[in-house]
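[1] need a 3D model of the following:
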Amino acid sequence: MEIAVIGNDEFVLGFRLAGIRRVFVADKDNYQEKMLEAMSQPNIGILAVDAKDLDNLSFAVRHKVMDSIQPVVVPVGGDQSDLREKVKRAIGVDLYKSEDE
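    Here you go, the predicted model:
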């Protein structure tokens, strides 16, 4: 399974520098098309997206993306509790849980 990223040139640049090779460059006009393309790739396990770019998706596609398990879509820059739930659902363990909880 691979990690991939989708977003504008500036957003994906940092991921490229970190070694992510599967990159989908998208702008406001073709974001939904690129998202559906990325979601259809069977070898992508995690898809990082800029949280604010999810507004470029229709309601139905956004719902499909956020409920996806294969790949797990991880919004970056959004609410941390959403990331916590995604990780928990993907691997079955709450990595953020402290001993106090």
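
[2] can we go C-alpha only for contacts and neighbour counts from here?
    Will do.

[3] so Gln32: helix, strand or coil?
    Under DSSP: H, G, I helix; E, B strand; the rest coil, Gln32 falls in the helix class.

[4] the top helix by length along the chain packs against which elements?
    Ranked by number of residues, the top helix in the chain under DSSP state H is helix 80-91. The helices and strands touching helix 80-91, judged by 3 or more CA pairs under 8 Å, 6 or more residues apart in numbering; DSSP states H and E, are strand 72-76.

[5] where along the chain do the helices fall?
    With DSSP H applied, the chain shows helices at 9-17, 31-39, 59-66, 80-91, listed in chain order.

[6] compare with the first, here's sequence two:
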Amino acid sequence: MEIAVVGSPEFTLGFQLAGVSNLYNPEGEEDLHSILRSLLNNKSVGLMVVDSTMLPTLPERLRDQLSASVSPTVLGIGTEEDTTLRETIRKAIGVDLWK
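    Below you'll find the predicted structure:
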């Protein structure tokens, strides 16, 4: 299983330095939607890391698909506090580890 990272060049740089090779820097909303949809349907991707600042701009249906996806697991990561990771872990194992 592969890791795919979607975000700005500044966001994906750290992942590139860590050795991740599936990096996507969308140029506009349509490009972002297209990349996310194709990664959701890609069976070789097991984990999709997305810049959390991009998630609120997505259409509700696509956001629902991303949050419900098990394979690939979608993680929204950013500089602001976000409960996406907490909710993903809770859904995966059925326990809230932060309590």
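
[7] picking that back up, chain center to the longest helix of the first structure: distance?
    Taking CA atoms, centre = their mean, to the nearest Å, one finds the center of helix 80-91 of the first structure at 11 Å from the center of the full chain.

[8] also stretch 86-99 of the second structure?
    Remark: stretch 86-99 of the second structure is offset 17 Å from the chain centroid, using CA atoms, centre = their mean.

[9] for that stretch, list every residue counted as buried.
    87-88 (16 or more other CA atoms under 10 Å).

[10] repeat that for stretch 56-67 of the second structure.
    Counting neighbours by 16+ other CA under 10 Å, one finds that the buried residues in stretch 56-67 of the second structure are 66-67.

[11] give me the stretch of the first structure that that stretch matches.
    Using TM-score structural alignment, the residues of the first structure aligned to stretch 56-67 of the second structure are 55-66.

[12] next up, the contacts around Ala38 of the first structure.
    Neighbour list for Ala38 of the first structure: 6, 24, 44, 47 [criterion: CA atoms under 8 Å, 6 or more residues apart in numbering].

[13] one step back: can you state the direction angle for the longest helix of the first structure and strand 72-76?
    Comparing the axes of helix 80-91 of the first structure and strand 72-76 via axes from the mean of the first three to the mean of the last three CA atoms, to 10 degrees yields an angle of 160 degrees.

[14] how far off helix 59-66 does helix 80-91 of the first structure point, in degrees?
    60 degrees.

[15] give me the contact list for helix 80-91 of the first structure.
    With CA under 8 Å, 6+ apart as the test, helix 80-91 of the first structure has contacts from 69, 72-75, 93-96.

[16] recalculate using a threshold of 10 Å.
    Outside helix 80-91 of the first structure, the residues that touch it by CA atoms under 10 Å, 6 or more residues apart in numbering are 45-46, 66-77, 92-97.

[17] just the buried residues of these.
    Looks like the contacts of helix 80-91 of the first structure have 45-46, 70-76 buried, using 16+ other CA under 10 Å.
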